[in-house]
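1. coordinates only, sequence not included:
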C-alpha cells in the first residue's frame, strides 16, 4: 500500500480483514494524508476536511472490519450546519435537518425561496438514486459505465450529462443568492460551476439529507481510527518511507522500491498517491499507462486552497461551526483560480470559509478560539505563472484575507495570537498532490468523470485508491474507492 491517506487506510483495513498481508508505506511521519492536524500552544486545527457527510460509508467500513464506528469516534451532527453571509450582507443560517431548510430559506430570502430549493433537491435526489450504485460504488469501466447509466432513457434525462451545475441552478432557482449557494458545491470537487456537471447537485442533497457531522476532538481522529482498525486486522504501518518506484516483473506489479533502495515485494500494489505523480514518477514509461497519462493531461486539475490557521484570544458572539462569506463577483473568483482572462492568480476578493468548532479539545482555554480559514486558490504551478513560493506572496495574501474577513464583519486582526500560513505549494510538499490540487482532477467538463483514473490500472496487480482516482475526492468518496479496490482485489 503506497500512502496512508484515508483511502489507503480504508483499503488496508478491508484487505487485511479479507486475509491479505498488508504493509502501508507512508512518506510522512503521520497517517491521514490531507486529513491533517496542526497543534501549537494548546490550539488545534484540522488542516483538511472539516466535516463528514454520508457517515453511513464509514459505519459500513467499521462494521465490515470488526466493530462499530461509534466505538472509536464520537460523531456530532451539526445543527445549524453552516452560517452563510452573502455579499449584500444577507445572512442565511442553514439548519442541520432537511425538513427545516425551506423555512429557513423563506425567512432569510423571502417567500418562495424554500420551494425553489426544494424543487432543486427533488431533482438532485432523483440524480442520487440513479447514479449512486452504478457509478459511485462500481469500478469505472469507460463505455460500460455509460451503458449502465443509459439503460433507462429516463435516467439519462434525470442526470442530464450535457447540463452544467450553473445551468441546472438557472432552471430551478430564481433567487440569485440560491444560485450562488448552489455554485459553491462545485468547489467540493475542486471545480467551476460553469463547467461542472449538473449531477454535482447531489452534493447539497447528500449534505442536507444525511447531515453534516463533526468528529469530537477533530476530524483527524477519524483517520487515526481507521489506521488503528487496519493495524488491529494485521496491517503493518511504516511511516517515513518514501516509495521511489513501483516494481514491474513479468508484466505486472511486483512490489515497490523505497528511496533508500529497499525493495518490498508484493503480489498486489495499491497506490493512494496522487494519480498524476503515480503515472509520471512511480511507473514512468510503461506503454500500458499511456492512455491514463493522456487522460490526466487532458483533464483540468482541481483548484487548491490557501489556508490560515489563526490562534485567537477572546470569543466571537454567535459564531457558527462553519461560516461562509460570499464575494460580490463569484465568477471573478473562478476566473482567477482556473486562469480565465489571464494566468491563474490569487483571488482578489475571495469567498472566505471559516471552520471554528466549539470544541474544548481545540483551544487552550475558554477565552480563545482556533480558526481554520480557507479561500479557493489556483494550484502551485511556477511554469504556468502561479508560484506560491514567490518571496513575500504568502504573507501579503494572508493580510488580504484578514482584511476581507474584516470588511465582511469578522474583524479578528487585533485578536491574533499567532498565525500559520499554508499555501498550495505547502500542500504539494506535504501530501505529494501535484500542485497542491486538493481533488486531483476537477469535474470541469461533461467527460471529466470518465477521464478520472480507474481503480484498476492498466498494469496488472496495480490499483488506485483515494481522491485522485475514481469515484473522486472527499471523505465519503475516498472510502468508496477503498471498497471498490477491495472488491477488485478480492479475498486472499
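-> Structure's in. What do you need? Predicted model only: the values in this text are computed from it and were never measured.
2. use CA for all of it now, contacts and neighbours both
-> OK.
3. contacts only, for residue 327.
-> Contacts for residue 327 were tallied using C-alpha atoms under 8 Å, 6 or more residues apart in numbering; they are 86-87, 349-351.
4. so which pair among the residues you listed is furthest apart in space?
-> Within the contacts of residue 327, 86 and 349 form the most distant pair, 13.0 Å apart (C-alpha to C-alpha).
5. which residue packs closest to residue 237, ignoring adjacent ones?
-> Nearest non-adjacent residue to residue 237, counting by C-alpha to C-alpha, 6 or more residues apart in numbering: residue 24, 4.7 Å away.
6. likewise for residue 43?
-> Excluding the flanking residues, the one nearest residue 43 by C-alpha to C-alpha, 6+ apart is residue 363, at 4.5 Å.
7. give the burial count for that neighbour, as a bare number.
-> 24 (other C-alpha atoms under 10 Å).
8. tell me the contacts of it?
-> 42-44, 369-370.
9. break down the stretch 251-400 of the chain into its helices, ranges please.
-> Using DSSP state H, counting those that start in this stretch, the helices found in the stretch 251-400 of the chain span residues 275-277, 290-298, 330-338, 393-407.
10. for residue 376, find the nearest of these.
-> helix 330-338 (7.2 Å).
11. quick revisit: quickly note the distance from the residue nearest to residue 237 to residue 265.
-> 12 Å (C-alpha to C-alpha, to the nearest Å).
12. those two: which is more packed in?
-> residue 24 (25 against 14).
13. what residues does the helix or strand harbouring residue 155 touch?
-> In the assignment (DSSP states H and E), residue 155 maps to helix 153-159. For helix 153-159, the surrounding residues in contact (C-alpha under 8 Å, 6+ apart) are 123, 126-127, 130-131, 149-150, 198-199.
14. compute the first-to-last residue distance for stretch 462-473.
-> Stretch 462-473 has an end-to-end distance of 20 Å (C-alpha to C-alpha).
15. whoops, I mixed them up, stretch 258-273
-> Start and end residues of stretch 258-273 are separated by 14 Å (C-alpha to C-alpha).
16. also stretch 246-264?
-> Start-to-end span of stretch 246-264 (C-alpha to C-alpha) is 10 Å.
17. equivalent analysis for stretch 240-257, please.
-> With C-alpha to C-alpha as the measure, stretch 240-257 spans 14 Å from end to end.
18. follow-up on the earlier one: looking at the contacts of helix 153-159, which is nearest residue 469?
-> Of all the contacts of helix 153-159, residue 131 has the smallest distance to residue 469: 17.2 Å, by C-alpha to C-alpha.
19. how is residue 463 assigned, secondary-structure-wise?
-> What DSSP: H, G, I helix; E, B strand; the rest coil gives for residue 463 is strand.
20. what does the one 10 residues further on give?
-> Secondary structure of residue 473, reduced to three states by three-state DSSP: coil.
21. list the contacts of the residue nearest to it when sequence neighbours are not counted.
-> In space, and not counting its chain neighbours, residue 473 is closest to residue 467: 3.7 Å by C-alpha to C-alpha, 6+ apart. Contacts for residue 467 (C-alpha under 8 Å, 6+ apart) come out as 7, 274, 439-440, 473-474, 477-478.
22. let's bring in a second model and compare:
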C-alpha cells in the first residue's frame, strides 16, 4: 500500500483518488480552496425572489459512459449519485444571417436539420465529413485517449500502427479540414467552434480535433439536475466512502523529490513535510513545473496559447424561450480570434473582442432559479490574464464592467436584449478564474492548448500529472480519462 498525495481536488484529482483508494492505497487530497471541484465551480446569488444557482465552469456533460465506468470501478452506480438529463438540442447555433441550427445526438436527424436549414448540399458535405470524423474518433478513443502518451513520437507511432493517418491528417488544421469538406460558411463556423473546446485557435488547431464534435453529437450532451457541480459532490462522496482524506483550505507549496523520486510534499504554514510515496498533481502543468517541482525542460514545452473566458452571471426575470445552450456567432469569426490570441510575433496585442461569439446557458431546472426567473451563464472567448502581448490585464479599473456592457449590447444586437429584465449581474474575468482555481492566466483548458498535452508521467519517479492540463486534454470526460490512465499506471496496492 502506497502513501499517495493528490494535489488538488478538481474532477481529475477526486476521480484519481477514488480509483486508487478502491484498489487499496492510502490516499490524501490537499485542496487550496475551501471547496472541491476545481474549475467545476458553483456560485449562489441570493435575492428577495429566491436563490439563483450557477455552474461557473462546465455546463455540458458528454461521454456519460466514462463516468459510469468511473463509478463502477469504485464500487458504485452512476445513477445512484447523479440525475442525467439528455439535451435536445445540445446546442442551438444562431448564425450572423439569423438562421438557426439545433444540434442533436442522432446523426441522421442532425443531417436532416442541416438540410432543412442550410440546404441539401450542406447536409451532404456534413455527412461526408462525419464519415471521416468517425474514423478519427475510432482511432483516438481506442488507442490514444485511454493510454499514456509521453511524446509526439508515441502519438505518431500509434497513428502509423492504426493506419489512420489519412483521416487524422497530421499537419492539417481544423480550419483547413472545414474548408476542404464544407462549402457552407455557417457549417465551417460551427466546426471551428470545437477548437475552442480545447482552448485553441481553429486556424492552428489540428484537424484531429474533428473527433470532439463527433463524440458530442454521437453520444449526446447531458445536463445534471441541480447543476454540473453535483458531479463534484458525488466524487467527494465516493472518496470519503472509500477512506480518502480530503483537506480543503490547504495549499501545497513544494514537492520534495531528491534522488530522482518523490518523498513528500510541503504545505503552507506547516513546518514538517507530509511523506508520500506517490504524488498526483491535479494542477496546471505550468504550476507544477514552475512552482511545485521546477523543471526547466518540461516548462519550456508549455508555449501554446490557450483561451480564457469572460463570464456574466445574470438573474433574469421572466422566460426567454432559449435552449439550454445557445451560441450566437459574429459576422467575422477571424476578427475574434485575432483579438483573443493577438500576434506576439508581430507585436499585435491581444484585446477584448469587439464582436465576440456569445454562449448563453439557461438551465430549465427549478432547482437552480426561483419560479418565474432564469439563471443565465454568459461566456465569451477571452485572452488570458496578464500584461504580455498575448494577454489582457483584466484587473485594469473599469475594463470588466465596460466589457460586460459591451457583451450585453452584442446580445441585444443579435435579438436577445435582457437589459430591462436583469435582477442582478455578476462578472467573472480570467483574472478571477486564475485567483479562484490557480489556472494560470485563467486558461480554461490548461496552458498547453491543442491536441498533444504534457505527459501524465512526471520527470521523477512517483510523480504523475492528472487533469485538463495533461494528456488527454481538457473537458470533463477527458479529465476523467486522465484519472483512469494515471490510476492504471500506478496500479493496485501490493
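-> Cool, the structure landed. What you see is a predicted model, and the numbers here were worked out from it, not measured in a lab.
23. can you add distance to residue 236 of the first structure and give the helices of the stretch 251-400 of the first structure back as CSV?
-> Listed next are the helices of the stretch 251-400 of the first structure as CSV, based on distance: least, C-alpha to C-alpha, whole Å:
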stretch, distance to residue 236 of the first structure
helix 275-277, 23
helix 290-298, 30
helix 330-338, 40
helix 393-407, 38
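24. let me have those in a markdown table, extended by distance to residue 99 of the first structure and mean neighbour count.
-> Output for the helices of the stretch 251-400 of the first structure, formatted as a markdown table (distance: least, C-alpha to C-alpha, whole Å; neighbours: other C-alpha atoms under 10 Å):
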| stretch | distance to residue 99 of the first structure | mean neighbour count |
| --- | --- | --- |
| helix 275-277 | 40 | 21 |
| helix 290-298 | 41 | 15 |
| helix 330-338 | 28 | 20 |
| helix 393-407 | 31 | 16 |
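25. which of these sits closest to residue 97 of the first structure?
-> For residue 97 of the first structure, the closest of the helices of the stretch 251-400 of the first structure is helix 330-338, at 27.0 Å, according to C-alpha to C-alpha.
26. how big's the offset between that closest one and the second structure?
-> Once fitted to the second structure, helix 330-338 of the first structure is off its aligned match by 0.6 Å on average (mean C-alpha distance after the TM-score superposition for the first structure).
27. helices or strands up against that helix?
-> Helix 330-338 of the first structure is packed against strand 368-377, with contacts defined by 3 or more C-alpha pairs under 8 Å, 6 or more residues apart in numbering; DSSP states H and E.
28. okay, the strand it packs on sits on what stretch of the second structure?
-> Under TM-score structural alignment, strand 368-377 of the first structure corresponds to residues 373-382 of the second structure.
29. residue 81 of the second structure pairs with which position in the first structure?
-> Looks like residue 81 of the second structure aligns to residue 72 there (TM-score structural alignment).
30. pretty sure its match sits against residue 226.
-> No: look at residue 72 of the first structure against residue 226 with C-alpha atoms under 8 Å: they stay out of range, at 9.0 Å.
31. between those two, tell me which one has more neighbours.
-> When residue 72 of the first structure and residue 226 are compared on other C-alpha under 10 Å, the one with more neighbours turns out to be residue 226, at 27 against 16.
32. against residue 19 of the first structure, how distant is the more buried one?
-> Distance of residue 226 of the first structure to residue 19 of the first structure, given as C-alpha to C-alpha: 17 Å.
33. ok so, going back, what range does the host helix or strand of the residue nearest to residue 237 of the first structure cover in the second structure?
-> Taking DSSP H and E as the definition, residue 24 of the first structure sits inside strand 23-26. The aligned range for strand 23-26 of the first structure in the second structure is 28-31, by TM-score structural alignment.
34. just the residues contacting that stretch, thanks.
-> Outside of stretch 28-31 of the second structure, the residues within contact range by C-alpha under 8 Å, 6+ apart are 4-9, 13-14, 17, 244-252.
35. how about stretch 396-415 of the first structure?
-> Contacts with stretch 396-415 of the first structure, where a contact means C-alpha under 8 Å, 6+ apart, come from 89, 308, 312-314, 325, 346, 349-350, 352, 421.
36. if you set the cut-off to 10 Å instead, what comes out?
-> The contact list for stretch 396-415 of the first structure, computed with C-alpha atoms under 10 Å, 6 or more residues apart in numbering, reads 85-89, 306-308, 310-316, 319, 325-327, 346-354, 368-369, 373-375, 394-395, 419-423.
37. of those, just the buried ones, PyMOL syntax please.
-> Command for PyMOL, covering only those of the contacts of stretch 396-415 of the first structure found buried under the criterion 16 or more other C-alpha atoms under 10 Å:
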select buried, resi 85+86+306+307+308+310+311+312+313+325+326+327+346+347+349+350+351+352+353+354+368+369+373+374+375+394+422+423
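38. among the contacts of stretch 396-415 of the first structure, which ones are in strands?
-> 85, 306-308, 310-313, 325, 352-354, 368-369, 373-375, 419-422 (DSSP state E).
39. and residue 228 of the second structure, what pairs with it in the first structure?
-> Residue 228 of the second structure maps onto residue 219 in the first structure, by TM-score structural alignment.
40. thought that match was touching residue 46?
-> Yes: here residue 219 of the first structure reaches residue 46: they are 6.4 Å apart, a contact under C-alpha atoms under 10 Å.
41. rewinding a little: what do residue 72 and residue 226 of the first structure both touch?
-> With contacts taken as C-alpha under 10 Å, 6+ apart, the residues that reach both residue 72 of the first structure and residue 226 are residue 62.
42. show me where the stretch 101-250 of the first structure has its helices.
-> With DSSP H, counting those that start in this stretch as the criterion, the stretch 101-250 of the first structure has helices spanning 101-109, 113-131, 143-149, 153-159, 165-172, 176-184, 202-210, 220-232.
43. winner for burial among those helices?
-> Of all these, helix 220-232 has the most neighbours on average by mean count of other C-alpha atoms under 10 Å, namely a mean of 22.
44. quick one: residues contacting residue 26 of the second structure.
-> Contacts of residue 26 of the second structure by C-alpha under 10 Å, 6+ apart are 1-5, 17, 20, 242-245, 276, 493.
45. highest neighbour count among those?
-> Compared across these, residue 17 has the highest neighbour count, 33 neighbours, by other C-alpha under 10 Å.
46. and the closest residue to residue 460 of the first structure other than its chain neighbours, how many neighbours?
-> Nearest residue to residue 460 of the first structure in three dimensions, chain neighbours excluded: residue 252, at 4.8 Å (C-alpha to C-alpha, 6+ apart). When neighbours are counted by other C-alpha under 10 Å, residue 252 of the first structure registers 17.
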